[in-house]
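[1] compute the structure for the input listed below.
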Amino acid sequence: MSRPTEGDQEMPLVSHLTELRTRLLRSVVAVLALFAGLFYFAQDIYALVAAPLRAYLPEGATMIATGVASPFLTPFKLTMMVALFLSMPIILHQIWGFIAPGLYKHEKRIAVPLLISSILLFYGGMAFAYFVVFPIMFGFFASVTPEGVAMMTDIGQYLDFVLTLFFAFGVAFEIPVATFLLIWVGLVDVATLRKSRPYVIVGCFAVGMLLTPPDIFSQTLLAVPMWLLFESGVFFGSLIRRRAEHDAEAEPEAESEDQPPAPQP
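    Next comes the predicted model:
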């Protein structure tokens, strides 16, 4: 067998880098195209995102812009983030197209549902924050405003605050995917996770305490879904582990059936 030349060793790396660059460019183009289409509606998008707070502002109060360029830059920043969030399916599709050739067939069967579910869960976490958590949170903030203090929030600070919460709730709703992956790759087993359930519940309430106003209702509103998402990850992880163990037990039997019978003396 002839020894591979230096060029033969470099070509695969070059082709991989070329494909990576192509897929990165496609992702960037997708984000910029969405941003270009949404930029005309930047003011309307910001008004929609600010609606949960504006609903609880005192009569006659408005949001303010303390920076000279804030009326333009804040909706601009929000529109860019919206374009990034909306293009996540395209970006993940490009990532999948890059790594899929290196996966086994059974890994692809698991990876595709995980990618789809992770996108839906992230969007679900953002929707949960907007429609459920924000009204409760801003209603609480408005109710505890000291007398004589006008509640007039800066638009830039509000945007940074809600983007942080959107990202936090989106990541928190990825708990089932993370739990499933931990079980699937064998880092932890189902029994260990079930034994750790009390610590997980305490951790969920601790996260709820950090991300929500200091009242038990809003903390519970985040902690309970996080705990249920953890339980769903454990449930589906246990199903896939049982199936993998069943397949592993069936393989030796199939191999023994395929072997020819031993010759008779």
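[2] use CA for all of it now, contacts and neighbours both
    OK.
[3] and Pro12, what element?
    For Pro12, the host element (DSSP states H and E) is helix 6-38.
[4] whatever helix or strand comes next after that helix - contacts with which helices or strands?
    Note on helix 6-38: by DSSP H and E, the next helix or strand toward the C-terminus is helix 42-54. Helices and strands touching helix 42-54, as assessed by 3 or more CA pairs under 8 Å, 6 or more residues apart in numbering; DSSP states H and E, comprise helix 70-86, helix 134-143.
[5] which residues of the stretch 151-265 of the chain fall in helices?
    155-172, 175-184, 190-195, 197-211, 216-258 (DSSP state H, counting those that start in this stretch).
[6] mind putting those helices in TSV, mean neighbour count included?
    Formatted as TSV, the entries for the helices of the stretch 151-265 of the chain read as follows, by neighbours: other CA atoms under 10 Å:
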stretch	mean neighbour count
helix 155-172	18
helix 175-184	21
helix 190-195	14
helix 197-211	16
helix 216-258	15
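[7] looking at the ones you listed, which is nearest to Arg21?
    Between Arg21 and the helices of the stretch 151-265 of the chain, the tightest spacing by CA to CA is seen for helix 155-172, at 26.9 Å.
[8] so for this structure, which residue is the most central one in space?
    Relative to the mean C-alpha position of the chain, the nearest C-alpha, by CA atoms, centre = their mean, is the one of Phe122, at 3.9 Å.
[9] spatially nearest residue to it (excluding sequence neighbours)?
    In space, and not counting its chain neighbours, Phe122 is closest to Gly170: 4.2 Å by CA to CA, 6 or more residues apart in numbering.
[10] quick one: residues contacting the one you found.
    121-126 (CA atoms under 8 Å, 6 or more residues apart in numbering).
[11] for comparison, sequence B:
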Amino acid sequence: MAVDADTDDGASSLIEHLVELRSRLLRAIVGLAIALFALLPFANRLYGWFAQPLLDKLPEGAQLIAVEVASPFFAPLKLALFAAVLVTMPWLLYQAWAFVAPGLYKREKRLALPLLVSAVGLFYAGCAFAFFLVLPAVFGFLTAITPDGVAMMTDINAYLNFVLVIFLAFGISFELPVALVILVLMGWVTPSQLREWRGYAVVGMFVLSAVITPPDVVSQLMLAIPMCLLYEAGILAARMVAPKADADAEAEARDGP
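    Reported below is the predicted structural model:
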């Protein structure tokens, strides 16, 4: 009888979790849909603003073109969806947090919420850095090296895909401090190990920047250098949240016997 009672309790708990998960997913989807429908009337205007970094660098009279018949419709729609995800990201992450928070310990909740807020802020910072600094520099470089007699006429869909990749590359790369802190909290590495591996990390970040950015030196440097600075910031943050035993060990290592 006790086994049957435990089985019933387990099944009931699983059903409750599934109901809660469905509720959180529906709330997330509704929030995303509201943002998308609010942005759709401004999709073309949004795309015009989004294309400004390239338009500012093109020769006078040059413009973007639509190679595919449906590109003038789908490109702004895709951008509106991406913008809706960016706008509702705090709401989407809150729904995920509200689902997992009841199962966390008090200390885990105290650390998880700042990490979540930091992750969102750093992603936004990475996208803003890419849009306002990296893209103008990249397009200025690319238009400057265009051979004589070649007209730079970019398809609107190709431009959108290019910029979205840049956004994701910089947004995710700016999450480096949060990733380092999580690794330290999980006990996989210590702040002292992160300092010791600094040289290898710098080389790896330059290689990664060369892989995920366009084939130009400007964008590679503009991703690698901030990543190096963020790596240092991650070490400092990791030292602040490292378990006390690791912090004491590091202090003894610095002070010597």
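[12] superposed, what's their TM-score?
    The pair, once superposed, lands on a TM-score of 0.91 when counted by TM-score structural alignment, normalised by the length of the second structure; 246 aligned residues with a CA RMSD of 1.7 Å.
[13] surely the residue nearest to the centre of the first structure is in contact with Val177?
    No - applying CA atoms under 8 Å, one finds Phe122 of the first structure not in contact with Val177, separated by 10.6 Å.
[14] and for the counterpart of Pro214 of the first structure in the second structure, the neighbour number?
    Under the alignment (TM-score structural alignment), Pro214 of the first structure pairs with Asp216 in the second structure. Residues within reach of Asp216 of the second structure, counting by other CA atoms under 10 Å, total 12.
[15] leaving out sequence neighbours, find the closest residue to Asp216 of the second structure.
    Counting by CA to CA, 6+ apart, Val138 is the residue found nearest to Asp216 of the second structure once chain neighbours are left out, at 7.6 Å.
[16] follow-up on the earlier one: how about residues contacting the helix or strand containing the residue nearest to the centre of the first structure?
    Assessed by DSSP H and E, Phe122 of the first structure sits inside helix 105-128. Contacts of helix 105-128 of the first structure from elsewhere in the structure, counted by CA under 8 Å, 6+ apart, are 88-89, 92, 100, 166-167, 169-174, 177.
[17] recalculate using a threshold of 6 Å.
    Judged by CA atoms under 6 Å, 6 or more residues apart in numbering, the contacts made with helix 105-128 of the first structure from elsewhere in the structure are 166, 169-170, 173.
[18] stretch 228-246 of the second structure now?
    Among residues not part of stretch 228-246 of the second structure, those counted as contacts by CA under 6 Å, 6+ apart are 177, 180-181, 191.
[19] of these, just say which sits nearest to Ala5 of the second structure.
    Taking CA to CA as the measure, Val181 is the one of these closest to Ala5 of the second structure, at 41.8 Å.
[20] give the helix, strand or coil label for Gly60 of the first structure.
    Reduced to three states with DSSP: H, G, I helix; E, B strand; the rest coil, the structure at Gly60 of the first structure is coil.
[21] can you tell me how far it is from Gly148 of the first structure?
    Here the criterion is CA to CA, to the nearest Å. By it, Gly60 of the first structure lies 14 Å from Gly148 of the first structure.
[22] rewinding a little: could you dump the contacts of stretch 228-246 of the second structure to a markdown table with distance to Ser13 of the second structure?
    Conversion of these to a markdown table gives the following (distance: CA to CA, whole Å):
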| residue | distance to Ser13 of the second structure |
| --- | --- |
| Pro177 | 36 |
| Leu180 | 34 |
| Val181 | 32 |
| Pro191 | 39 |
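[23] just give me the neighbour total for the residue nearest to Val87 of the second structure when sequence neighbours are not counted.
    Among residues not flanking Val87 of the second structure along the chain, Ala35 sits closest, at 7.4 Å (CA to CA, 6+ apart). In terms of burial, Ala35 of the second structure registers 19 neighbours under the definition other CA under 10 Å.
[24] so Ala35 of the second structure touches Ala83, yeah?
    No - Ala35 of the second structure lies out of contact with Ala83 (CA atoms under 6 Å); the separation is 8.6 Å.
[25] the alignment partner in the second structure of Lys77 of the first structure and Leu168 of the second structure: what is the separation?
    Taking TM-score structural alignment, Lys77 of the first structure has Lys78 as its aligned residue in the second structure. Distance from Lys78 of the second structure to Leu168 of the second structure, counting by CA to CA: 15 Å.
[26] ditto for Thr7 of the second structure
    Thr7 of the second structure is 45 Å from Leu168 of the second structure, where distance means CA to CA.
[27] what separation is there between the residue lying closest to Ala224 of the second structure once chain neighbours are set aside and Val218 of the second structure?
    Nearest-residue entry for Ala224 of the second structure: Phe206, 5.2 Å, with adjacent residues in sequence omitted and distances by CA to CA, 6+ apart. Look at Phe206 of the second structure and Val218 of the second structure: by CA to CA, they are 12 Å apart.
[28] and for Phe129 of the second structure?
    Where Val218 of the second structure is concerned, Phe129 of the second structure sits at a distance of 14 Å (CA to CA).
[29] ok, now Leu164 of the second structure?
    18 Å.
[30] repeat that for Ala238 of the second structure.
    Taking CA to CA as the criterion, Ala238 of the second structure is separated from Val218 of the second structure by 30 Å.
[31] then Ile166 of the second structure?
    13 Å.
[32] what touches both of the two?
    By CA under 6 Å, 6+ apart, Ile166 of the second structure and Val218 have no common neighbours.
[33] one step back: quick one: the match of Pro214 of the first structure and Ala201 of the second structure, what's the gap?
    Asp216 of the second structure sits 21 Å away from Ala201 of the second structure when distances are taken as CA to CA.
[34] ditto for Ala137 of the second structure
    25 Å.
[35] likewise Phe37 of the second structure?
    Distance of Phe37 of the second structure to Ala201 of the second structure, computed by CA to CA: 43 Å.
[36] buried ones in stretch 122-130 of the second structure?
    Neighbour counts using 16 or more other CA atoms under 10 Å place 122-127, 129-130 of stretch 122-130 of the second structure among the buried residues.
[37] between those residues, which is nearest Ser12 of the second structure?
    The closest of those to Ser12 of the second structure turns out to be Phe123 (CA to CA; 38.2 Å).
[38] tell me, how many neighbours does the residue lying closest to Leu55 of the second structure once chain neighbours are set aside end up with?
    Counting by CA to CA, 6+ apart, Leu55 of the second structure lies nearest to Gln63, which is 6.7 Å off, once chain neighbours are set aside. Using other CA under 10 Å, Gln63 of the second structure has 16 neighbouring residues.
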